[in-house]
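> Compute the structure for the input listed below.
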Amino acid sequence: MNRKPPSQQPLAVRISSGPERLAGLGPLLAEARSAVGDVPALLELAKSAAETAPNPGEGGTAFLWEMLASVTAVDVAAGRVIEPHLDAAAILAQSAALAAGSQAARHAALPDRNGPDAGAWGVFAAEAAGLRLEAKATDGSFLLHGAKPWCSLAAQLDHAVVTAHLDDGGRAAFAVDLHAQGVSFEDPRWSSLGLREIPSGTVRFDAVPAVPLGDAGWYYRRPGFAWGGMGVAACWLGGAVAVARGFKEALVAASDGGRKPDQLALAHLGEIDRTLTALTGYLARTAEAIDAGELSGSGAWSEALRVRGQVATAVEHIQALVSQNLGPAPLAFDPVYGKRMADLSLYIRQHHTMRDDAQLGARTLKGDHPW
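Model (predicted):
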C-alpha cells in the first residue's frame, strides 16, 4: 500500500476551506511539529499564528478554526498554547472597536498585541472557591487585588486578559501586564500526565494596574465569548482528528504486515469517519452563520453549548473506540500516542458535560432552540 513517510508535511484539518488556502498552513504546521515540548517555541508559534489568523466574525471564522484544529492535530499542547493567544487578540480587537472614539479609549490606551513588546497573551477567566480577584477604581483607573486560579503558563506570558469582580457585584475584563510590580506566581505543583508542559496555577495581584476592556458584564455579553468557546471546540476536534488518523495508520501498518483489520475494527473506523464528517460539517455551517451575523445575539451561547457538547462527546467516544481497538501497547510504548491521549483527555475537561447540558436545557426550556 501507499504509506506516507514520517517526514511528510503535517496535514491540515479541513472544515470548509479549499485546498490552496489550507496549503498555506503548511509552514505553521511544520513549526508546530518542530516545537513539540518546547514551551518558548510554542509561544513564538502563537505569536506567529496571530500575524495571519482572522478574528472570529470577520469573514474567516472557518479558517481560524481550521488553523486551531490543524495545529492541535500536530500536537494537542501546541493548540492549547495558541488558542488563548488568538482569543486574547480577538477580545482586544472587539474592545477596541467598542471603545473607538470614546473618552475611555482616549484615556486608557489598549496594549498593541502586535507591537514589538506585546509578547505572548493568555486569557484567565476561571473562578475557584476561596480565590477572588477584585478590580478597584482609583483616580479614574483600576487596580487589581487578589488571586486568579487556573492561569496556564502565566509565569511565561507577557500579558493577559483577566476577569475580576467589581464593587457593585458585577464582573469585568481587564488587560494586565504580567511583568508589572505586584504580580506573583504560585508554584502550581502540576502533576498531570496530560499537558505536562502547560502548568496551570494561581496568580496573585497586589495593586496591579489594569486596563478595562468594556464595561461590567461586557466580556460575557459579547458574541465573541461564545465564538471563543467554539474555537476551543475546534482545538478538541483537531485532537480527535489526530487520534483518528493514528488509528487508520495503525490499521494500514498492520495490514501491510499481513494482519488485515477485522469487521469490528472497520466498523469502528467507519463510525469515526461519519462522526468527524458530521462535526466538520456542523462547524462549517456554524462558522458561516457567525460570519453572516446570524449568531451575534442571545442565541450565540446556546449554539456554543451545542457545538462544545457535540465535539467533546465525540472526542471521548473516538478515544474510547481507538483505545479499545489498539489495546494497551501504544499507551505503553508509543510516546506520541500516549501524549496525545493524555493531553486531549485533560483538555476536553474544560467542557462541563452534564452541567453544560443543564445550562443548555434551561435555555431550551425558554424557547431558545432551532427546532
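
> alpha carbons only for contacts and neighbour counts from here, please
Will do.

> Point to the residue nearest the middle of the chain.
residue 232 (3.2 Å; Cα atoms, centre = their mean).

> tell me which element it falls in.
helix 223-256 (DSSP states H and E).

> With residue 258 instead?
Applying DSSP H and E, one finds residue 258 in no helix or strand.

> and it, how many neighbours?
Close neighbours of residue 258, defined as other Cα atoms under 10 Å, add up to 9.

> So it versus residue 252, what's the distance?
10 Å (Cα to Cα, to the nearest Å).

> re the thing from before, measure the residue nearest to the centre of the chain to residue 180 for me?
29 Å.

> what's the answer for residue 156, then?
Residue 156 is 13 Å from residue 180, by Cα to Cα.

> Next: residue 120.
15 Å.

> quick one: which of those two has more around it?
Each of residue 120 and residue 180 has its neighbours counted (other Cα under 10 Å); residue 120 has more, 25 against 16.

> For this protein, which segments are assigned as helices?
Ranges of helices in the chain, per DSSP state H, are 19-23, 26-34, 39-50, 61-74, 76-99, 103-107, 218-221, 223-256, 263-291, 299-326, 329-333, 335-347, 353-365.

> Can you tell me, leaving aside adjacent residues, what's nearest to residue 282?
Distances taken as Cα to Cα, 6 or more residues apart in numbering place residue 307 nearest to residue 282, at 8.0 Å, with adjacent residues excluded.

> gap between that neighbour and residue 343?
Distance of residue 307 to residue 343, given as Cα to Cα: 20 Å.

> can you check residue 141 too?
Residue 141 is 40 Å from residue 343, by Cα to Cα.

> cool, residue 38 as well?
15 Å.

> Of the two, give the one with the bigger neighbour count.
The neighbour count for residue 38 versus residue 343, taken as other Cα under 10 Å, is higher for residue 343 (23 against 13).

> And this one, please, so the two structures can be compared:
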Amino acid sequence: MPVRLVSADAELARWGSLLDSVAAAAGDVPALLAVAGNVGSDWPKPGDGQTGRLWELLASVAGVDVAAGRVFEPHLDAQAILAQAGVAPEERGGVWGVFAAEGPGTRLEAKRDGDGILLSGAKPWCSLAPLLDRAVITAHTETGGRAAFAVDLRHPGVTCEDPVWVARGLREIPSGTVHFDQVPALPLGGDDWYFSRPGFAWGGMGVAACWLGGAVAVARDYKESLAAAAEKGREPDQIALAALGETDRILTSTLQYLARTAELIDGGALSNAGALSDGGALPNRTAGADRSAWSEALRVRGTVAAAVERVLSLVGQNRGPAPLAFDEPYAKRMADLALYVRQHHAMRDDAQLGKRTLTGDHPW
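Now for the predicted structure:
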C-alpha cells in the first residue's frame, strides 16, 4: 500500500506493480538492485517540480520493506547528483551508490595524472559496494578541499573488504571499507561542489522520507493488530487507542510537513544551499530571509527522526514482546528502521541548527 504525500488515489494506484515487485524482491538484494536500476532513470529528481512525488515513492518503497528503501535511495540520489553535475543520461547506466562518509584511519585522495584523475586510499561505510556497478564518491583533492567523482567499482584497482556486520537491522545491507589503487575517476564539479549545492540538502531530506515510510508501515502493523484483536472479541482499551491516536497525529503532521517542504523546493524557496560547515561565523539575517536548504534539511530530518523514534516506542510498548519474537516481517521492520534512523545525528544536528537559528536563518 503506497504512502500518500501528494498524489491522488488514481496516481497511487499506478504504483501497485512497482511495489509488488519490491515486495517480491524483499530480502534478495541483487533482485532489489535490479528493480531499482530498471526504474531509477525514470523517477523524478528533487527540484524538478515533482519532489513530493519522489519522496512519496521513496516512502512507499520503504513502507513495503525498509531495507528496500535503503537500496533504492542511494541509487536515486546518485542519479540526481549526476544530473546536477551535467552528466549525460547515457553515462548514468548501471546501479549506483553514494559514498561520502569519512572515518578515522581511512582517507581517499584524488590526484591528477595527465589529463585525468586517479583515486587512491580507503573509503569507509560503503554499503553494498561489491554488488554495485558504479558510485558517486567524495575524495580529498590536492588543493585541500573535497570533491565528488564518478567511479567504476568494477575496476581492478577496487578492493572491497568483507565487512564485519553484526547488526540485526538491515542485515542484508552490510557496509564496509573499500580500497582504491590508482582508479580512474570522473570529476563532478570542483572542490566542495558536492556539499555546497542545494541538492545535498534535498538528498538528505529524501533519506528522511524513507524513514517516515518505514514508520507508516509500523503504524499500519499496529492498527491491523488492533483490528484483528477486535475481530476476536478483544476490543482495544483506552491506552491502546491513545497510542494509535498519538501515532496518527504524529504521522499526519509529519507527512504534511514533508509535502509542504517539497513544494518549497519546487517553488525555488530552498535553492540556497547555505553553509554546510559549522566552522566560522554565519552571516546575520533577518527572520525568514535568505532561508537555506540545509537549515530546512536539519529541521526535516530532526522532525522525522523524532517522529520515527516516538512511533517505534509507542508501537513497541503497546504490542509487547510476542510479535518481536514471532512475527518475522514486523520484527525485521522494527530492527531495520531503528538502525536506519540512526543516520540522523541527533543533538549534534540540533546544535548546528541552533547556531543557524541564532543568525536569523529561520522562518519564524
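
> Now compute the TM-score of the two chains, please.
TM-score of the superposed chains, computed with TM-score structural alignment, normalised by the length of structure 2, equals 0.94; 346 aligned residues with a Cα RMSD of 1.1 Å.

> Just tell me what the residue nearest to residue 282 of structure 1 corresponds to in structure 2.
Under the alignment (TM-score structural alignment), residue 307 of structure 1 pairs with residue 300 in structure 2.

> Check residue 216 of structure 1 too.
Using TM-score structural alignment, residue 216 of structure 1 lines up with residue 191 in structure 2.

> for residue 135 of structure 1, same thing?
Match for residue 135 of structure 1 (TM-score structural alignment): residue 110.

> One more: residue 43 of structure 1?
With TM-score structural alignment as the criterion, residue 43 of structure 1 matches residue 33.

> ok, its match touching residue 73?
No - using Cα atoms under 8 Å, residue 33 of structure 2 makes no contact with residue 73, being 10.8 Å away.

> More neighbours: those two, which one.
residue 73 (26 against 23).

> residues touching the equivalent of the more buried one over in structure 1, list them.
Matched by TM-score structural alignment, residue 73 of structure 2 corresponds to residue 83 in structure 1. Counting by Cα atoms under 8 Å, 6 or more residues apart in numbering, residue 83 of structure 1 touches 46, 68, 231-232, 235.

> now do residue 59 of structure 2
Counting by Cα under 8 Å, 6+ apart, residue 59 of structure 2 has contacts 2-3, 69, 209-214.

> do you know how far the corresponding residue of structure 2 for residue 278 of structure 1 is from residue 203 of structure 2?
In structure 2, the residue matched to residue 278 of structure 1 (TM-score structural alignment) is residue 253. Residue 253 of structure 2 is 21 Å from residue 203 of structure 2, where distance means Cα to Cα.

> More neighbours: the two, which one.
Comparing residue 253 of structure 2 with residue 203 by other Cα under 10 Å, the one with more neighbours is residue 203, at 22 against 12.

> Just give the nearest non-adjacent residue to the more buried one, would you?
residue 77 (6.2 Å).

> what's around the one you found, how many residues?
Residue 77 of structure 2 has 25 neighbouring residues, counting by other Cα under 10 Å.

> So the match of residue 307 of structure 1 is in contact with residue 258, correct?
Yes - contact between residue 300 of structure 2 and residue 258 holds when scored by Cα under 8 Å: they sit 7.1 Å apart.

> Could you check which residue of structure 1 pairs with residue 225 of structure 2?
In structure 1, residue 225 of structure 2 lands on residue 250 (TM-score structural alignment).

> circling back to that earlier point, got the contact list for the match of residue 307 of structure 1?
205, 208, 257-258.

> Return the distance of it relative to residue 349 of structure 2.
Distance, residue 300 of structure 2 to residue 349 of structure 2, by Cα to Cα: 11 Å.

> Just give me the mean distance for the biggest strand by length in structure 2 relative to structure 1.
Counting residues, the longest strand found in structure 2 (DSSP state E) is strand 175-188. Strand 175-188 of structure 2, aligned to structure 1 and superposed, deviates on average by 0.3 Å (mean Cα distance after the TM-score superposition for structure 1).

> matching residues in structure 2 for stretch 187-195 of structure 1?
Taking TM-score structural alignment, stretch 187-195 of structure 1 hits residues 162-170 over in structure 2.

> who's in contact with that stretch?
By Cα under 8 Å, 6+ apart, stretch 162-170 of structure 2 touches 67, 171, 174-177, 332, 334-340.

> Among those residues, name the buried ones.
67, 174-177, 332, 334-338, 340 (16 or more other Cα atoms under 10 Å).

> Which residue in structure 1 aligns with residue 6 of structure 2?
Aligning on TM-score structural alignment places residue 6 of structure 2 opposite residue 16 in structure 1.

> Which residue comes closest to its match once chain neighbours are left out?
Setting aside the residues directly before and after it, residue 16 of structure 1 is nearest to residue 284 in space (Cα to Cα, 6+ apart), at 5.7 Å.
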